[in-house]
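Colleague: can you look at this prediction? I've put the sequence above it.
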Amino acid sequence: MGLITGLLGLPLAPVRGTVKVAEVVLEQAEREFYDPDVIRRQLQEVDDALADGRISKEEAERLEDELVQRLMEGRRLRDEREGR
């Protein structure tokens, strides 16, 4: 980067920094959202809630479907990143 480019781009440095932080936060949030261990734990919580009578069978099926979708989407995203 040349001196002129550096000086002209200086006012944008805070914006670039904010964008980078936002990208890192999003990446971490996605990693946690699609984490297979987290999803398995949540599936177990749904099973426990159903067994305890805290949720209905229909609600348990809906939650399980959502969690399985997240698991599959997470695998798809991971495969895309790894070039599979």
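Modeller: Nice, I can see it. For clarity, every value in this text was computed on a predicted model and none was experimentally measured. Numbers count the residues shown, from 1 in each chain.

Colleague: contacts and neighbour counts: CA atoms only from here.
Modeller: Noted.

Colleague: which residues sit against the longest helix along the chain?
Modeller: Using DSSP state H to define each element, the chain has its longest helix at helix 57-81. By CA atoms under 8 Å, 6 or more residues apart in numbering, the residues outside helix 57-81 that reach it are 33-36, 39, 42-43, 46-47, 50.

Colleague: out of the residues you listed, which are buried?
Modeller: Among the contacts of helix 57-81, those classed as buried by 16 or more other CA atoms under 10 Å are 34, 36, 39, 43, 46-47, 50.

Colleague: element containing the most centrally placed residue in the chain?
Modeller: Centroid check for the chain by CA atoms, centre = their mean gives residue 30 as the closest residue, at 1.6 Å. Applying DSSP states H and E as the criterion places residue 30 in helix 13-33.

Colleague: let's bring in a second one:
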Amino acid sequence: MGLIGEVLLLPFAPVRGSAWVIGQVLHEAERIYYDPATIRAELGRLEERLEAGEIDEEEFDRLEDELLDRLEIGSRNRAGTDDWTSG
């Protein structure tokens, strides 16, 4: 983009900067959400809650299925690209 384009778009710089920051935050949140280590830790805590009687088998199964789905989606995303977190 040339100098004139940059000058004309200067009033929109805060919006473009904010959009970039929001994109970076979303990217990092998705990386953490689908991180296998995070999901395994959550599975461990879930099992502890079941053993402590905080949740019943039905809720455990439902939550475990959600975590396993996240793990599968994260694995597919990583297998589909060399580095799916690079944006």
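Modeller: Good, I have the coordinates. Owing to the predicted nature of the structure, the values given are computational and were not obtained by experimental measurement.

Colleague: could I get the TM-score for this pair?
Modeller: Overlay of the two chains. TM-score (TM-score structural alignment, normalised by the length of the first structure): 0.91; 83 aligned residues with a CA RMSD of 1.3 Å.

Colleague: what about the residue nearest to the centre of the first structure, distance to residue 6 of the first structure?
Modeller: 33 Å (CA to CA, to the nearest Å).

Colleague: ok, now residue 14 of the first structure?
Modeller: Applying CA to CA, the value for residue 14 of the first structure to residue 6 of the first structure is 13 Å.

Colleague: still on that earlier bit, what's the average distance of the longest helix of the first structure to the second structure?
Modeller: By mean CA distance after the TM-score superposition for the first structure, the fitted helix 57-81 of the first structure averages 0.9 Å away from its aligned residues in the second structure.

Colleague: give the buried residues for that helix.
Modeller: Quick answer for helix 57-81 of the first structure (16+ other CA under 10 Å): 60, 63-64, 67-68, 70-71, 74.

Colleague: the residues you listed into JSON lines, with extra columns for distance to residue 26 of the first structure?
Modeller: Output for the buried residues of helix 57-81 of the first structure, formatted as JSON lines (distance: CA to CA, whole Å):
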{"residue": "60", "distance to residue 26 of the first structure": "28"}
{"residue": "63", "distance to residue 26 of the first structure": "23"}
{"residue": "64", "distance to residue 26 of the first structure": "24"}
{"residue": "67", "distance to residue 26 of the first structure": "19"}
{"residue": "68", "distance to residue 26 of the first structure": "21"}
{"residue": "70", "distance to residue 26 of the first structure": "16"}
{"residue": "71", "distance to residue 26 of the first structure": "18"}
{"residue": "74", "distance to residue 26 of the first structure": "14"}
